[in-house]
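Q: Could you look at this predicted model? Sequence included:
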Amino acid sequence: MQRRACLSALAGGVAALLLSACATPTRTLPPSADRYWLGRLSLQTLTDQPQGFAAGFELSGQPARGELVLTSPVGSRIAEVTWNERQAVLSQGNQKQAYASLDALITRLTGTAVPVPALFDWLDGRATAVEGWQVDLSRQPDGRVSAVRQWPAPATELKLVFDASGS
């Protein structure tokens, strides 16, 4: 009877180990990053031919230096964006492209400008004003932020659902 209990416990442990191997690994936040968010984002550009983009995201760092990882709904890495004061780099698979600035890269990637420095503040619950943008932080404590840009054209809507960790 004891042997059966030991085998049952061992089988349960092996099953738990195998199941944990299928789980998405958690990222270790680099010690230099003072802010970190994990969640989903949706960016809609309202043009004659509306364009949309939705992805999971991990954002770490600060406006001057950081990293943004975009993932598919099943957790596959779509792209990684890293930036510093000198440049921004887009990595997709084995391909890397350098841009003069984060603004240039984001505009190229999404088709519209997104105010990344303000985005950090918005995620932190600070209503930093950006010309043309209206941010709604009423649900920020619940991990939801939305912002709409009316001008300059094209009109753009950004929605974020996130968990704040270490921010």
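A: Noted; the coordinates are in hand. Here the structure is a predicted model, which means the values were calculated and not measured. Residues are numbered from 1 along each chain as shown.
Q: switch to C-alpha atoms for all contacts and neighbour counts from now on
A: Fine.
Q: Just give the nearest non-adjacent residue to the residue nearest the centre of the chain, would you?
A: For the chain, the residue nearest the mean C-alpha position is F57 (2.2 Å; CA atoms, centre = their mean). Residue nearest to F57 in three dimensions, not counting chain neighbours: L70, with 4.6 Å by CA to CA, 6 or more residues apart in numbering.
Q: One more: S72?
A: Closest residue to S72 apart from its sequence neighbours, by CA to CA, 6+ apart: A55 at 5.6 Å.
Q: any idea which element that neighbour lies in?
A: For A55, the host element (DSSP states H and E) is strand 51-62.
Q: what's the single longest helix in the chain?
A: Taking DSSP state H as the criterion, the chain has its longest helix at helix 2-22.
Q: tell me the angle the following helix or strand past that helix makes with strand 51-62.
A: Once helix 2-22 ends, the next helix or strand along the chain (criterion: DSSP H and E) is strand 36-46. Counting by axes from the mean of the first three to the mean of the last three CA atoms, to 10 degrees, strand 36-46 lies at 150 degrees to strand 51-62.
Q: Use this one as the comparison:
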Amino acid sequence: MLSAALMTALAGCASPRATRTAGSQKTWSGRLALQVDGDPPQSFHAGFELTGQPAEGELRLTSPLGTLLALVQWSAEGATLTQGSQVTRHASVEDLVTTLGGAPLPVKALFDWLQDQPADVPGWSADLSRLSEGRIVAQRQSPAPLANLRIILDP
């Protein structure tokens, strides 16, 4: 279930009105929902806060009550996933999300979408038409499993 959440967060989008800058870092926050047509099918909903850029960043996933479910941090040195007291390390954020989600996810495209930039990612399509309302829908058609990601940004 958490792997689906991570896939969602790393395959999402956002609105320029929902960004804020802390130094040279941008931050996006809101809610996300991911449905994965895997075996078994998975569905996940969480709050998120994403800070950084494709080369270095941090993703926090929270429950509806604000409890931290997972923290993903990455840089040129690698990526870590922290869940409670458990920490796992990977060579890159791409390796981390591939291990958790079972397939590569478009981390760079996420940041492009968040900045209202189209990104050509094989197998993925993102609908940015409601970005001004803080809503994005991204779908993965291939490779399997199919996935549907919905993001609602905080105003």
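A: In hand now; what should we look at? Keep in mind the model is a prediction, meaning the values are calculated, not measured.
Q: Give the equivalent position in structure 2 for the residue nearest to F57 of structure 1.
A: Matched across to structure 2, L70 of structure 1 falls on L61, judged by TM-score structural alignment.
Q: Correct me if wrong: its match contacts E49.
A: Yes: L61 of structure 2 lies in contact with E49 (CA atoms under 8 Å); the separation is 6.8 Å.
Q: between the two, who's got more neighbours?
A: The residue with more neighbours, out of L61 of structure 2 and E49, is L61; 26 against 18, by other CA atoms under 10 Å.
Q: Secondary structure class of the more buried one, three-state.
A: strand (DSSP: H, G, I helix; E, B strand; the rest coil).
Q: what's near enough to touch it?
A: If a contact means CA atoms under 8 Å, 6 or more residues apart in numbering, then L61 of structure 2 has 5-6, 46-49, 68-71 as its contacts.
Q: which of these show up in structure 1 as well?
A: Of the contacts of L61 of structure 2, the ones still in contact in structure 1 (both residues aligned by TM-score structural alignment, their matches' CA atoms under 8 Å) are 46-49, 68-71.
Q: so can I have JSON lines of these showing distance to G57 of structure 2?
A: Below are these laid out as JSON lines (distance: CA to CA, whole Å):
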{"residue": "A46", "distance to G57 of structure 2": "19"}
{"residue": "G47", "distance to G57 of structure 2": "17"}
{"residue": "F48", "distance to G57 of structure 2": "13"}
{"residue": "E49", "distance to G57 of structure 2": "11"}
{"residue": "L68", "distance to G57 of structure 2": "17"}
{"residue": "L69", "distance to G57 of structure 2": "17"}
{"residue": "A70", "distance to G57 of structure 2": "14"}
{"residue": "L71", "distance to G57 of structure 2": "11"}
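Q: gap between the aligned residue in structure 1 for R140 of structure 2 and L160 of structure 1?
A: Aligned counterpart of R140 of structure 2 in structure 1: R149 (TM-score structural alignment). Note on R149 of structure 1: its distance to L160 of structure 1, by CA to CA, to the nearest Å, is 15 Å.
Q: between the two, which one's more packed in?
A: When neighbours are counted by other CA under 10 Å, L160 comes out ahead of the other of R149 of structure 1 and L160, with 24 against 21.
Q: just the strands in structure 2 please.
A: Ranges of strands within structure 2 are 19-22, 25-36, 42-53, 56-62, 68-75, 78-83, 86-90, 124-127, 135-140, 147-153, based on DSSP state E.
Q: Sounds good, over and out.
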